[in-house]
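Enquirer: got a predicted structure here, sequence first:
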Amino acid sequence: MIIPVTVATIAALCVAALGATITDLGPWYQALVKPDWNPPDVVFPMGWTVIYALVTVAGITAWRAAPTSAAAEWVIGLFALNGFLNISWSLIFFRLQRPDWAFFEVLLLWISILAMILYCGRFSRKAALLLLPYLAWVSFAASLNWAVVQLNGPFG
């Protein structure tokens, strides 16, 4: 079953590359007031690398464990939606420079991760467990996003 591995890996690399391309840590971002608990910028690419690897393995695991082709299509759809929301957050936060809007978008991203965990967990406990660090990471990111809004708003 090389197809799930290939598709999941290419999809994860595309999401990571698009997200990295959209992310701009230039003057606007550097000028934002951030909370004291904001990690150094170097932590984020390292964290995302681990997260993307776990999400890729979770996607492959869930796809292979899906009991029917319809269930496999749902796995693909949920992961695709999540990738779209992941990229959208970076676009809204960094390119549109709207952390306030990005906060509401990150809530949708969080819900999409929870949906992946719940759906995939029905037939693959391993896939669901592999997604838990992603949920934790995005929970932290959402808290950080909210703090940036509070410390810098209003935007627009």
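Expert: Arrived safely.
Enquirer: from here on, just use CA atoms for contacts and neighbour counts.
Expert: Fine.
Enquirer: residues of the longest helix anywhere in the chain that come out buried?
Expert: The longest helix of the chain (DSSP state H) is helix 125-152. Buried residues in helix 125-152, counted by 16 or more other Cα atoms under 10 Å: 125-128, 130-132, 134-135, 137-139, 141-142, 144-149.
Enquirer: check stretch 67-74 too.
Expert: Buried residues in stretch 67-74 (16+ other Cα under 10 Å): A71, A72, W74.
Enquirer: distance from it to the middle of the chain?
Expert: Relative to its chain's centre, stretch 67-74 lies at 22 Å (Cα atoms, centre = their mean, to the nearest Å).
Enquirer: and stretch 28-36, by the same measure?
Expert: Distance, centroid of stretch 28-36 to centroid of chain: 21 Å (Cα atoms, centre = their mean).
Enquirer: below is structure B, check it against A:
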Amino acid sequence: MKARWIITAVSAALFFGGSLLTSLRDPWFQNLQRPDWLTFEFLIPFIWIFVWACATISAIIVWERSSKRSRPWYLMGIYAAIALLTSIYSPIVVEFRSLIGGLIVGGLATVLVYILAFLVKPISQKASWLFLPYALWGPIGTYLTWLLIQLNPGVS
């Protein structure tokens, strides 16, 4: 089986696994006070699908551009860590009712994205550039979680 299919299958399992574990349509989450400017909340799942697809393509490129003798397993580990942290955001926020936990895992995933983009650049600039959507969206999502903490005192 080609590596690209394995990477895609693992990525999809983590992406949909986090969604299957919990739902952001949970009444507790839906009743949280939100900032007035958050008028595009319905687009967030589509934004994440795009971000996730770009990161998956980046992982495939890095794997395929590396030599068979020096496979970048540590880089694949960082890709997996980012995917895992991203996929557990919703379960942590909704199931554990922990906005602070969401802030931590979202922020950590975003920091790892910046590090990984830097590390993969010598292998493929394209793979590095594919992190741009996450690098832009990650801070927005983290900031939004921080705002939810501020707007809902006592909930975090």
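Expert: Received, thanks. Since the structure is predicted, the reported quantities are computational estimates derived from the model, not experimental observations.
Enquirer: any idea what the TM-score comes out to?
Expert: The TM-score (TM-score structural alignment, normalised by the length of structure 1) is 0.90; 155 aligned residues with a Cα RMSD of 1.7 Å.
Enquirer: inside helices: which ones of the buried residues of stretch 67-74 of structure 1?
Expert: Secondary structure defined by DSSP H assigns A71, A72, W74 of the buried residues of stretch 67-74 of structure 1 to helices.
Enquirer: okay, the nearest residue to R34 of structure 2 once chain neighbours are set aside and P27 of structure 2: tell me how far apart.
Expert: With Cα to Cα, 6 or more residues apart in numbering as the criterion, R34 of structure 2 has its nearest non-adjacent residue at 6.2 Å, and that residue is L148. Distance, L148 of structure 2 to P27 of structure 2, using Cα to Cα, to the nearest Å: 15 Å.
Enquirer: before we move on, back to that, the longest helix of structure 1 vs structure 2 - mean distance after superposition?
Expert: Compared with structure 2 after fitting, helix 125-152 of structure 1 has a mean deviation of 0.6 Å; criterion: mean Cα distance after the TM-score superposition for structure 1.
Enquirer: in structure 2, which spans are helices?
Expert: Secondary structure of structure 2 (DSSP H): helices at 3-21, 27-30, 44-65, 73-90, 99-120, 125-129, 132-151.
Enquirer: could you dump the ones you listed into a markdown table with distance to L38 of structure 2 added?
Expert: Shown next, in a markdown table, are the helices of structure 2 (distance: least, Cα to Cα, whole Å):
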| stretch | distance to L38 of structure 2 |
| --- | --- |
| helix 3-21 | 21 |
| helix 27-30 | 13 |
| helix 44-65 | 10 |
| helix 73-90 | 18 |
| helix 99-120 | 17 |
| helix 125-129 | 27 |
| helix 132-151 | 9 |
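Enquirer: quick one: residues contacting the residue nearest the centre of structure 1.
Expert: The residue lying closest to the centre of structure 1 (Cα atoms, centre = their mean) is N86, at 4.3 Å. When the contact criterion is Cα atoms under 8 Å, 6 or more residues apart in numbering, the partners of N86 of structure 1 are V15, G19, L109.
Enquirer: before we move on, back to that, just the buried residues of stretch 67-74 of structure 1 now: which is nearest L81 of structure 1?
Expert: L81 of structure 1 has its nearest neighbour among the buried residues of stretch 67-74 of structure 1 in W74, at 10.3 Å by Cα to Cα.
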